[in-house]
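K.L.:
Okay, predicted coordinates and the sequence, questions at the end:
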Amino acid sequence: MAISDAAAATGRPAHLIDNAHPARSGLGAAASTELGSDDTGAWRRGLRSTVTIDRRTTDALPGGWPVPAGDHAGVTVLDLGLDADGRAARTVDRAHTVVVCRPTVPGVRLTEALLDQLGDQVVVAAVGAGRWPGEVAASSGPRLRALRLAGRVVAVPIERRLEVTGLTGRPLPSSVQAAGHALLVLLGSRRPGVAPTSVTTTGRGSLPGASR
């Protein structure tokens, strides 16, 4: 949501697709306007400013991704969650990838395992304090250490309001907005002057339900 809102703030349309099971989606109240289900019945659509949000309506995985409305030439953000069905490997060739993790020893170990499966166009969103405990830094693998040294790990602060209410139609806290902007800038940095057209986020290494 933070990346999508950051794109919208620059005047670009954004399409956010939530792959989570309907019972686990954190975006149920994130839209300010609900538009109902698409023609397939597999996706429910809502609007949040210029962000189009699609989330699953069924237990079964849809056969394809929802089609954005109109002439979409902005940013598509595909939230894979915990990626239990392995879609990250199938989308990485056409997308930048954001790996969401917690700066804990188990979190960075799981993140390193996922980074080994992904390509080079990766940014890490670390949900928690910007300064990592020594045990966490020491447990980081070579790929995660290299990303930190390259400035491609962004701290996403934990905000008490979001912990209590979850995502709503209200604007995100300014600190989370800033993190979303930083991620969007990094995602476009491999092609200077050109916004990424597809961003994939996966939560392997994060806590269930902690996705922002």
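P.N.:
Nice, thanks for sending it over. Remember, it's a predicted structure, so these values are computed and weren't measured experimentally.

K.L.:
Could you use CA atoms for every contact and neighbour count after this?
P.N.:
OK.

K.L.:
I figured residue 48 was touching residue 170, is that so?
P.N.:
No: Residue 48 is beyond contact range of residue 170, at 9.2 Å (criterion: CA atoms under 8 Å).

K.L.:
which of the two has more neighbours?
P.N.:
Neighbours per residue (other CA atoms under 10 Å) separate residue 48 from residue 170, with residue 48 holding more: 20 against 11.

K.L.:
what sits against the more buried one?
P.N.:
When the contact criterion is CA atoms under 8 Å, 6 or more residues apart in numbering, the partners of residue 48 are 30, 31, 32, 33, 169.

K.L.:
Can you tell me which of those is nearest residue 84?
P.N.:
Of all these, residue 30 has the smallest distance to residue 84: 23.4 Å, by CA to CA.

K.L.:
How about the secondary structure of the closest residue to the closest one other than its chain neighbours?
P.N.:
Closest residue to residue 30 apart from its sequence neighbours, by CA to CA, 6 or more residues apart in numbering: residue 168 at 4.2 Å. Under DSSP: H, G, I helix; E, B strand; the rest coil, residue 168 falls in the coil class.

K.L.:
and residue 168, how many neighbours?
P.N.:
16.

K.L.:
quick one: it from residue 29, how far?
P.N.:
To residue 29, residue 168 is 5 Å away according to CA to CA, to the nearest Å.

K.L.:
okay, pairing it with this:
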Amino acid sequence: PAAPRGPTATPGSSPQPCSAFPCPASFLIGIDAAGNPCRFTELGNTGHGWRRGTRDRVLIERPSHGALTPADLPIPPESDLNLSVVDVARPAGAVLATESWLRELLVGGEPLLLVTTATMPGLRRLETTLALLADHRNVSSAVVAVLGPRLARWPGQVRHSTGPRTSALEETGRLVAIPCDRRLAVTGPDTAPLPSAVVAAATTALELMPAADLKSPAAPFSARKGSTPR
């Protein structure tokens, strides 16, 4: 996810109010699908192509209608919250291929958190994504959350799947292992407290990310194309 106005946060664990913008092609993936729907408070349409709801202290804004391509996503509204998270929820290649605010956010140098798994396919996809993004932006400050065991406990096959860009991030301490939790794997995040080990790992990732200052995730794009919804 690219994160304007600050680094990323986990729904239900944020120390401060924050907003999240899931941008999936389907409503069934990404932040929008996390957790038990009964724990989600629906606030209704914003009138600008987004539906708004809350989960704990997280304001979640998701598209009112399906968006098959990034260009189909409506311009996000401005926010006065100190932290916004955009869940890209699409392959980087698909985002880069289409002119949209999501593409400009991804290539514009805003704080970037990539998420993968500690598996051979996961690390190969990570290296491919880093190489693709490196043609458009500096990826040396990206943070990678890796779901799985501590890096020192990776199996040899997984370790050998690490590419040069991934290794460079590891050398600067920008790979963060996120421990697997059986309950979360089944239920997803909800209003129950997150496991302390998960919170500690997420805090580490948060502290590694630089801050930004955008009123909207689409601010650079809106400056060229027109005003941002309020």
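P.N.:
Received, thanks. What you see is a predicted model; the values in this text were computed from it and never measured.

K.L.:
what's the matching residue for the residue nearest to residue 30 of structure 1 over in structure 2?
P.N.:
Alignment note: residue 168 of structure 1 maps to residue 190 in structure 2; criterion TM-score structural alignment.

K.L.:
right, and that match touches residue 39 too?
P.N.:
Yes: using CA under 8 Å, residue 190 of structure 2 is in contact with residue 39, at 6.7 Å.

K.L.:
re the thing from before, next, the contact list for the match of residue 168 of structure 1, please.
P.N.:
11, 12, 34, 35, 36, 39, 55.

K.L.:
of those residues, buried ones?
P.N.:
11, 12, 34, 35, 55 (16 or more other CA atoms under 10 Å).

K.L.:
Count the neighbours of the residue lying closest to the third one once chain neighbours are set aside for me.
P.N.:
Right, the one you point to is residue 34 of structure 2. In this structure, residue 34 of structure 2 finds its nearest non-sequential neighbour in residue 188, 5.1 Å apart by CA to CA, 6+ apart. Around residue 188 of structure 2 there are 14 other residues, counting by other CA under 10 Å.

K.L.:
what does residue 133 of structure 1 give?
P.N.:
Neighbourhood size, residue 133 of structure 1 [other CA under 10 Å]: 12.

K.L.:
From residue 101 of structure 1, how far off is it?
P.N.:
Distance check for residue 133 of structure 1 against residue 101 of structure 1: by CA to CA, it reads 14 Å.

K.L.:
before we move on, what about residue 5 of structure 1?
P.N.:
Distance, residue 5 of structure 1 to residue 101 of structure 1, by CA to CA: 20 Å.

K.L.:
roughly how far apart are the counterpart of residue 50 of structure 2 in structure 1 and residue 128 of structure 1?
P.N.:
Aligned counterpart of residue 50 of structure 2 in structure 1: residue 43 (TM-score structural alignment). Using CA to CA, we find residue 43 of structure 1 at a distance of 31 Å from residue 128 of structure 1.

K.L.:
Equivalent analysis for residue 106 of structure 1, please.
P.N.:
For residue 106 of structure 1 relative to residue 128 of structure 1 (CA to CA), the value is 14 Å.

K.L.:
With residue 115 of structure 1 instead?
P.N.:
To residue 128 of structure 1, residue 115 of structure 1 is 19 Å away according to CA to CA.

K.L.:
Quick one: list the elements packing against the longest helix along structure 2.
P.N.:
Ranked by number of residues, the top helix in structure 2 under DSSP state H is helix 120-134. Judged by 3 or more CA pairs under 8 Å, 6 or more residues apart in numbering; DSSP states H and E, the packing partners of helix 120-134 of structure 2 are helix 92-96, strand 113-117, helix 156-159, helix 164-171.

K.L.:
Of these, which stretch is the most buried?
P.N.:
Across those, the average number of neighbours (mean count of other CA atoms under 10 Å) peaks for strand 113-117, which reaches a mean of 18.

K.L.:
To what extent does that one diverge from structure 1 after superposition?
P.N.:
When structure 1 is overlaid, strand 113-117 of structure 2 sits 0.9 Å from its aligned residues on average, using mean CA distance after the TM-score superposition for structure 1.

K.L.:
any idea of the angle that strand forms with helix 120-134?
P.N.:
Taking axes from the mean of the first three to the mean of the last three CA atoms, to 10 degrees, strand 113-117 of structure 2 and helix 120-134 form an angle of 160 degrees between their directions.
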